[in-house]
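Asks: Need a 3D model of the sequence below.
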Amino acid sequence: MKIGEISKTTGIPVETIRYYEKIGLLPAPEREASGYRSYRQHHLERLHFIRRCRNLDMAQDEIREFIRLADQPDADCSQVDELLARHLAHVRKRLEELTHLEETLIQLQTACSQGRTVSECGILGGLYSEDLPEPGAQGDNHIPGTHGPNS
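Replies: Purely as a prediction, here's the structure:
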């Protein structure tokens, strides 16, 4: 199967497939004599796996770890459970952060009243104010080592 075909089958853009190969999430396919990549069933299965993980908001390092664990079919699955538990804790923390964000946005929106000028706008005034709560530290909303700047 050529890259365009596997892209269409999985719904993953060609550029993303090439990127997954580059970062090692997807093994490099064999090349035909013409130089075209030749993808096999295991590539298709891996791409579906990666897509499902990404749909669950998993970072590249988490996916890489799940793949590493999946490649050990006879091993104890407790590490898989631990990895998922860490991701679930991350999701729960993000939900708390998003709830806080929603509350802040609601406060800003209530500062607006109809019929005023932009210079009197409560929303813009609130955004310029130092009274707005600061979000968590940049990058502090992910599992350490799994959702870094390159994830």
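Asks: okay, CA-based contacts and neighbour counts for the rest of this
Replies: OK.
Asks: secondary structure class for Thr9?
Replies: Using DSSP: H, G, I helix; E, B strand; the rest coil, the structure places Thr9 in helix.
Asks: For it, give its distance to Leu44.
Replies: Note on Thr9: its distance to Leu44, by Cα to Cα, to the nearest Å, is 8 Å.
Asks: more crowded one of those two?
Replies: Leu44 (17 against 12; other Cα atoms under 10 Å).
Asks: The nearest residue to the more buried one once chain neighbours are set aside: how many residues sit nearby?
Replies: In space, and not counting its chain neighbours, Leu44 is closest to Ile6: 6.7 Å by Cα to Cα, 6 or more residues apart in numbering. Neighbours of Ile6 under the rule other Cα under 10 Å: 21.
Asks: tell me which element Ile6 is part of?
Replies: helix 3-10 (DSSP states H and E).
Asks: name the helices or strands packed onto that helix?
Replies: helix 14-22, helix 41-55 (3 or more Cα pairs under 8 Å, 6 or more residues apart in numbering; DSSP states H and E).
Asks: Tabulate those helices (JSON lines), appending distance to Ser78.
Replies: Compiled in JSON lines, these are given as follows (distance: least, Cα to Cα, whole Å):
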{"stretch": "helix 14-22", "distance to Ser78": "27"}
{"stretch": "helix 41-55", "distance to Ser78": "18"}
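Asks: Next, the second sequence, to be compared with the first:
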Amino acid sequence: MKHASVLGLVVALGASHALADIVAPTEVVYENGAVATSLSGAPGDPDSGAEIMNKGAGNCIACHQVSALDHLAFHGEIGPPLDGVADRWSEAELRGIVANAKLTFDGSMMPSFYKTEGFVRLGNAYTGKAHADGEVAPLLSAQEIEDVVSFLLTLTED
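Replies: You can find the predicted model right below:
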């Protein structure tokens, strides 16, 4: 019984430590659009990042072509192709672009995936109605941003 209590305490402390490492969207430090430190405090998973590129709030291939994901249909042509993106941008720059591309590319159509305030007009999830009062969640979590960045870092010209 004593071991179970100690184990529970260790797990709880570890969980609270992990939560303490997450940078809130309003606390992100951008330097010329780049974000030098991990938003989640944990390494990204490129396999999860590839999944996010194809579905849900990420759905990056709706606008970008990615040869590494050519097994998926309907790659977009609105945004630039992402092949070789790891050769053009650093990890910090990619993190900043995914979190809030508008700070790097003035007038970008790319959504701000890790932003919770400062919107001009919010809709209420595909209903056509204005957003109700209250907090707005970011499109992607801190860990999802890290996962996407981890996947993007695999996209080299080699």
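Asks: care to give me the TM-score?
Replies: The TM-score (TM-score structural alignment, normalised by the length of structure 1) is 0.23; 59 aligned residues with a Cα RMSD of 5.0 Å.
Asks: Identify each buried residue in the helix holding Ile6 of structure 1, please.
Replies: Of all the residues in helix 3-10 of structure 1, those buried under the rule 16 or more other Cα atoms under 10 Å are Ile3, Ile6, Ser7.
Asks: my read: Leu152 of structure 2 touches Ala86, true?
Replies: Yes: at 6.3 Å, Leu152 of structure 2 and Ala86 qualify as touching, with contact defined as Cα atoms under 8 Å.
Asks: higher neighbour count, these two?
Replies: The residue with more neighbours, out of Leu152 of structure 2 and Ala86, is Leu152; 26 against 20, by other Cα under 10 Å.
Asks: now the residue nearest to Leu44 of structure 1: how far from Ile106 of structure 1?
Replies: To Ile106 of structure 1, Ile6 of structure 1 is 44 Å away according to Cα to Cα.
Asks: immediately after the longest helix belonging to structure 1, which helix or strand?
Replies: In structure 1, taking DSSP state H as the definition, the longest helix is helix 78-110. Using DSSP H and E, the helix or strand that follows helix 78-110 of structure 1 in sequence is helix 122-128.
Asks: Give me the helices and strands touching that following helix, please.
Replies: With 3+ Cα pairs under 8 Å, 6+ apart as the test, helix 122-128 of structure 1 has helix 78-110 packed against it.
Asks: Which helix runs longest in structure 2?
Replies: helix 2-20.
Asks: now for the helix or strand following it, which elements pack on it?
Replies: Helices and strands here follow DSSP H and E; after helix 2-20 of structure 2, the next one along the chain is helix 46-54. Secondary-structure packing of helix 46-54 of structure 2 (3+ Cα pairs under 8 Å, 6+ apart): helix 142-152.
Asks: Give me the buried stretch members for the helix it packs on, please.
Replies: Here helix 142-152 of structure 2 shows Ala142, Gln143, Glu144, Ile145, Glu146, Asp147, Val148, Val149, Ser150, Phe151, Leu152 as buried, counting by 16+ other Cα under 10 Å.
Asks: Give me the helices and strands touching that helix, please.
Replies: helix 46-54, helix 91-100.
Asks: Go again with 10 Å.
Replies: Applying 3 or more Cα pairs under 10 Å, 6 or more residues apart in numbering; DSSP states H and E, we find helix 142-152 of structure 2 packed against helix 46-54, helix 85-88, helix 91-100.
Asks: Would you mind getting the angle between the first one and helix 142-152?
Replies: If you take axes from the mean of the first three to the mean of the last three Cα atoms, to 10 degrees, helix 46-54 of structure 2 sits at 100 degrees to helix 142-152.
Asks: in helix 46-54 of structure 2, what counts as buried?
Replies: So, applying 16+ other Cα under 10 Å, buried residues of helix 46-54 of structure 2: Pro46, Ser48, Gly49, Ala50, Glu51, Ile52, Met53, Asn54.
Asks: One more: the second one?
Replies: Buried positions in helix 85-88 of structure 2, judged by neighbour count with 16+ other Cα under 10 Å: Val85, Ala86.
Asks: tell me which strands and helices that helix is in contact with?
Replies: The contact analysis (3+ Cα pairs under 10 Å, 6+ apart) places helix 85-88 of structure 2 against helix 91-100, helix 142-152.
Asks: how much does the longest one deviate in direction from helix 91-100?
Replies: Orientation of helix 142-152 of structure 2 against helix 91-100 (the same axes, to 10 degrees) gives an angle of 130 degrees.
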